[in-house]
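Participant: Take this sequence and fold it.
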Amino acid sequence: MSETKVFLLPDLGEGLTEAELVNWLVAVGDEIRVDQPIAEVETAKSMVEVPSPYAGTVAVLHGEPGQTLDVGKPLISVTPIGAKSLGEPVDTSAPVVEPLETAAETYREEEKAGSGNVLIGYGTPGGHGVARRTRARKQPVVEPVETGAVATRTPVIEPVEITSAEKTADDLLLLRTRVPGKLGAVISPLVRRMARDHGVDLGGLQGSGASGLIMRKDVEAAIAPAPAVARPSLVEPVETRRSVIAPDETRRGETDSRTGLGITARTPVRGVRKAVAANMSRSRSEIPEATVWVDVDATALVEMRAALKKADPHNTPGLLAFIARFVTAGLKKYPELNTRIVTTEDAAGGESQEIVAFDGVNLGFAAQTDRGLMVPSVRNADKMSARQLDAEIRRLTAVVREGKATPSELGSGTFTLNNYGVFGVDGSAAIINHPEVGILGVGRIIDKPWVVNGELTVRKVTELTLTFDHRVCDGGTAGGFLRYVADAIESPGSVLADM
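Facilitator: As a prediction, the model looks like this:
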């Protein structure tokens, strides 16, 4: 048996179950060390480098740039120095039948192996490429199975023997009944927890992962079976899969049946665009939103910032930082907009909803990047000054544009501020960033005619637009919050003096 080690794409966490392979950083035959970056992958959250938990010679690269890989699928095969190499390339299209304990332990070792930073925010513990056992395991029992005149030997999976102190809810979900010829290992605590919470019997599932391992998508399918969707077979050659999503050259001559027009390209919805599409669709389908807006005279704010910049050209906050400060103050005054709707299950098995309030504000802000729209959040923004907010907004903007933002930086917001004025537009009925309950948009600041003390004059005017979840508050609260922010922009000195 070959000593080549196969490193599986690790559990990404945060509900992420796949990643697009962007670029290989090594080639077959290269010698690599532990924690050396081997590939760049793009998830719905960020672009990251994946380090190897093994040292040795690269034997097989499982995938090509542009291919989407599922968590738990082979990423790279490494032959340790001095070990016997593979006699032929690994065929990843066919599952390798191995005992349940071996398959499950292999994945556990991959997750525990030496890399400390497999994906941003989700490292694997250790650092030596060795997974320590936490409990003893029994060898799989093999019993003969009669099939006509020929007797074959099929692995029969026995329950894992554990001590009474180890019989936690998650551990008990690893128990298996006799299912000849089927491997039912669970490779992630997230999968086990999901199955437990929804009452899914893991012993009755057919895993789609390597060696029959049960993946998150298998449990999701058991919870709510999805309609059949035609998609490329996982065992097709890479060339065939690539042709299904190839751009222009393979689409020339194809005609759209509805419009009669020629099709120039088909672009797969994946990565950030896929995540944004799913989140926006969920927001529109679940949140009964309403929108209010107001024109605001921002002349005083613009003049105040100009005076500060003249006194200190290198340490003056931007206008967005001042508005962010006003927003956090407004959310303290109207905390209903800094909440979240949570659906829970009551004792009778029915569903109920509750509004969860937070002790603090994590202020998200929309940032346009080459990878699409990202919404990083300034944590504990309500405790920051305008200068501190400005510095953090600039830092996070640079991080997301480099594709280095962590899941916590992208998924922890409680309210969003959207400055679409930078695109030269005045207003927008924005979609709430689910699961938040409000988003405030700021249009461009332009010269407009304005009445001041009964006289017509030219002022710096912008439009504020608030979209809110009507389940958490009514128009009075939304209007009060919007008016508070508008008044702060029109009279920034008096408001800042009270902060």
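Participant: drop to CA atoms for contacts and neighbour counts, all remaining ones
Facilitator: OK.
Participant: Going by secondary structure, residue 325 is in what exactly?
Facilitator: helix 319-333 (DSSP states H and E).
Participant: Quick check: buried residues in the very next helix or strand once past that helix?
Facilitator: For helix 319-333, the following helix or strand on the C-terminal side (DSSP H and E) is strand 339-345. Residues 339, 340, 341 are the ones in strand 339-345 that count as buried (16 or more other C-alpha atoms under 10 Å).
Participant: Check which element follows strand 339-345 along the chain.
Facilitator: The helix or strand immediately downstream of strand 339-345 is strand 351-357, counting by DSSP H and E.
Participant: before we move on, back to that, can you name every helix or strand that the helix holding residue 325 contacts?
Facilitator: Helices and strands touching helix 319-333, by 3 or more C-alpha pairs under 8 Å, 6 or more residues apart in numbering; DSSP states H and E, are helix 299-311, helix 386-401, helix 475-490.
Participant: Remind me what whatever helix or strand comes next after the second one packs against, helices and strands.
Facilitator: Toward the C-terminal end, the helix or strand that comes next after helix 386-401 (DSSP H and E) is helix 407-411. Under the contact criterion of 3+ C-alpha pairs under 8 Å, 6+ apart, helix 407-411 touches strand 377-378.
Participant: Would you mind measuring from residue 79 to residue 109?
Facilitator: For residue 79, the distance to residue 109 equals 16 Å [C-alpha to C-alpha, to the nearest Å].
Participant: which parts of the strand of greatest length in the chain are buried?
Facilitator: Counting by DSSP state E, the longest strand found in the chain is strand 455-469. Across strand 455-469, burial judged by 16+ other C-alpha under 10 Å covers 459, 460, 461, 462, 463, 464, 465, 466, 467, 468, 469.
Participant: Make sure residue 435 is actually in contact with residue 284.
Facilitator: No - between residue 435 and residue 284 there is no contact under C-alpha atoms under 8 Å: 11.0 Å.
Participant: now the helices: where do they sit in the protein?
Facilitator: Secondary structure of the chain, counting by DSSP state H: helices at 100-112, 169-172, 189-198, 216-223, 238-244, 271-286, 299-311, 319-333, 386-401, 407-411, 475-490, 492-497.
Participant: so can I have CSV of these showing distance to residue 38?
Facilitator: Below are those laid out as CSV (distance: least, C-alpha to C-alpha, whole Å):
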stretch, distance to residue 38
helix 100-112, 15
helix 169-172, 32
helix 189-198, 26
helix 216-223, 25
helix 238-244, 20
helix 271-286, 20
helix 299-311, 46
helix 319-333, 39
helix 386-401, 22
helix 407-411, 21
helix 475-490, 49
helix 492-497, 50
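Participant: Please generate a structure for the following sequence too, so the two can be compared:
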Amino acid sequence: MTVKTFLLPDLGEGLTEAELVRWMVAAGDEVAVDQPIAEVETAKSLVEIPCPFEGVVSTLHGEAGQMMLVDEPFISVNTGGEEAAPASEPEMERAQSYREEELAGTQTPSSEAETEAESESDEDEGSGNVLIGYGTGSAQRKTSRRRKPRGVGAGAALAVQESSEAVRVINPLVRKLARENALDINSVKGSGPQGLILRSDVEAALARPASEQPASLPVVQEPMQAAQASASKPESAAVGGSKDLRTGLPVASSQVLSGVRKTIANAMSTSRREIPEATVWVDVDVTKLLKLRSKIKETEGQAPSVMALISRFAVAGLQRFPELNSRIDVEANGSLRHTLFEGVNLGFAAQTDRGLVVPNVRDAHKLNAQELSAEFARLASVAREGKAAVADLSGSTFTINNYGVFNVDGSAAIINYPEAAILGLGRIIEKPWVVNGQLKVRSICELTLSFDHRVCDGGTAAGFLRYVADAMTDPKRALATL
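Facilitator: All right, here's what the predicted structure looks like:
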């Protein structure tokens, strides 16, 4: 019997973990090459994981709701065609790998030794299927390197001397989870080999009411560790999991942000922290635009969406004001690098059950309004289904946010970091409007532009916004020049 263990593949964009949403197979099931076996949720999207082996499922290395690490065992398959048996050997391999990393930091500097080992992946035929940078072909080889253990500081060393045994957890993700939730890692009982503290142990400790938490052991912390622990401790921690200390109100729910919600929160915070933004806005008469769209629909049977028409004008405007289709990066020496792009990858905000995501139409400058409308519909659909690929949700250079669908007039949108600007569309509503000295009822839309003031001044931003607004006001003339 041959049992092969499939490691969770690289999910792209530097993502190191994913939440296991559900298994699509069970132990004992027969699986084929490239058959979807599970759904995992990353910070970017919901991804189906295909199986690179054919055989009988031996072991599922995780449960629904568990955070899985890249390059850790995901599923074991008996490829010998016999009845599946417990995969003790792959499990031991996982424990050994985890053990080496977890115990790395308990070594003192004097006992450290740097070793390197290279291992080659099995040369059996794989499916050849590529999952976001991961190939299962036999030509692919994987090299692993044991890094030099990091020595502990003086304060941590003192804590080790005062304790009969060092805490067996050095995995940064596990420690980070405990630190962010103000949990003393010394109070956690490990369920892994030789008392190894796993992520599941920390999560179980966090789920217990405060009254049931074990007393923590005295540990001497280094100044930086103490500062981090103090900064991460919430001011309004719940008492016994029932009441909020700050307000005195019962706590309905409390959870650490993860997945898409965590990514959104981090992106918004980074944008506000890094980008000195300013906002300009203008009310636009779109009566002629709506009439033009109606005529196109009558003659051709279908018409591009209003957002697609406006997007076409925006893309043309970016070619005239390229500073807004750019990015600023901070280099290692602290200097700022301003990069302008020749093409446009047009992002658009889409509300889904998993949160706000920004799919993007690549090479939008090559598409007409009808093609843009079709791409918006397609990408919005796959995003709401949770099937958008990483490439669909990254790489945009300019974003349009149609918050008018929420029946609001305007908003100073937060720039989609690291882009330089975001264009916002408000709802279209009939208002009294002066036309050639006469008061008439017209269809009005508020247009806003939030921009990075480092890439341009207000004159450039106003010029772009005015160009788009004028095109919306007189669309026939604008389309004739595109």
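Participant: re earlier: more neighbours, residue 435 and residue 284 of the first structure?
Facilitator: Shown here are residue 435 of the first structure and residue 284; by other C-alpha atoms under 10 Å, residue 435 has more neighbours (19 against 14).
Participant: Tell me the counterpart of that one in the second structure.
Facilitator: Aligned counterpart of residue 435 of the first structure in the second structure: residue 418 (TM-score structural alignment).
Participant: Next one: the closest residue to its match other than its chain neighbours relative to residue 442 of the second structure, how far apart?
Facilitator: Nearest residue to residue 418 of the second structure in three dimensions, chain neighbours excluded: residue 327, at 6.1 Å (C-alpha to C-alpha, 6 or more residues apart in numbering). Counting by C-alpha to C-alpha, the gap from residue 327 of the second structure to residue 442 of the second structure is 37 Å.
Participant: Next: residue 102 of the second structure.
Facilitator: From residue 102 of the second structure across to residue 442 of the second structure, the span is 67 Å (C-alpha to C-alpha).
Participant: got it, and residue 270 of the second structure?
Facilitator: 40 Å.
Participant: Next: residue 162 of the second structure.
Facilitator: According to C-alpha to C-alpha, residue 162 of the second structure and residue 442 of the second structure sit 78 Å apart.
Participant: before we move on, what about residue 90 of the second structure?
Facilitator: Counting by C-alpha to C-alpha, the gap from residue 90 of the second structure to residue 442 of the second structure is 70 Å.
Participant: Residue 232 is in contact with residue 181 of the second structure, correct?
Facilitator: Yes - Residue 181 of the second structure is in contact with residue 232 according to C-alpha under 8 Å; the separation is 6.8 Å.
Participant: More neighbours: which of the two?
Facilitator: Between residue 181 of the second structure and residue 232, residue 181 has the larger neighbour count (other C-alpha under 10 Å), namely 18 against 15.
Participant: In the stretch 101-250 of the second structure, mark out all the strands, start to finish.
Facilitator: 130-131, 134-135, 238-239, 243-244 (DSSP state E, counting those that start in this stretch).
Participant: can you put those strands in TSV and add distance to residue 174 of the second structure?
Facilitator: Output for these, formatted as TSV (distance: least, C-alpha to C-alpha, whole Å):
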stretch	distance to residue 174 of the second structure
strand 130-131	26
strand 134-135	25
strand 238-239	22
strand 243-244	26
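Participant: Nearest to residue 264 of the first structure, out of the helices of the first structure?
Facilitator: For residue 264 of the first structure, the closest of these is helix 238-244, at 14.4 Å, according to C-alpha to C-alpha.
Participant: now the closest one, how far from the chain's geometric center?
Facilitator: Centroid separation for helix 238-244 of the first structure versus its chain: 26 Å, with C-alpha atoms, centre = their mean, to the nearest Å.
Participant: which residue in the second structure lines up with residue 288 of the first structure?
Facilitator: Counting by TM-score structural alignment, residue 288 of the first structure lines up with residue 276 in the second structure.
Participant: which part of the second structure lines up with the helix holding residue 325 of the first structure?
Facilitator: Helix 319-333 of the first structure corresponds to residues 306-320 in the second structure, going by TM-score structural alignment.
Participant: Quick check: the helix holding residue 325 of the first structure compared with the second structure, mean distance?
Facilitator: Compared with the second structure after the fit, helix 319-333 of the first structure shows a mean deviation of 0.4 Å (mean C-alpha distance after the TM-score superposition for the first structure).
Participant: who has more neighbours, residue 79 and residue 109 of the first structure?
Facilitator: Neighbours were counted for residue 79 of the first structure and for residue 109 using other C-alpha under 10 Å; residue 79 has more, 24 against 19.
Participant: Aligned counterpart of residue 344 of the second structure in the first structure, please.
Facilitator: Per TM-score structural alignment, the equivalent position to residue 344 of the second structure in the first structure is residue 361.
Participant: Repeat that for residue 408 of the second structure.
Facilitator: Under the alignment by TM-score structural alignment, residue 408 of the second structure pairs with residue 425 in the first structure.
Participant: Quick check: closest non-adjacent residue to residue 18 of the first structure.
Facilitator: Of all residues not flanking residue 18 of the first structure in the chain, residue 70 sits nearest, at 4.3 Å (C-alpha to C-alpha, 6+ apart).
Participant: Test my guess that that neighbour contacts residue 17.
Facilitator: Yes - using C-alpha under 8 Å, residue 70 of the first structure is in contact with residue 17, at 6.0 Å.
Participant: Return every residue with contacts to both of those two.
Facilitator: Counting by C-alpha atoms under 8 Å, 6 or more residues apart in numbering, residue 70 of the first structure and residue 17 have no common neighbour.
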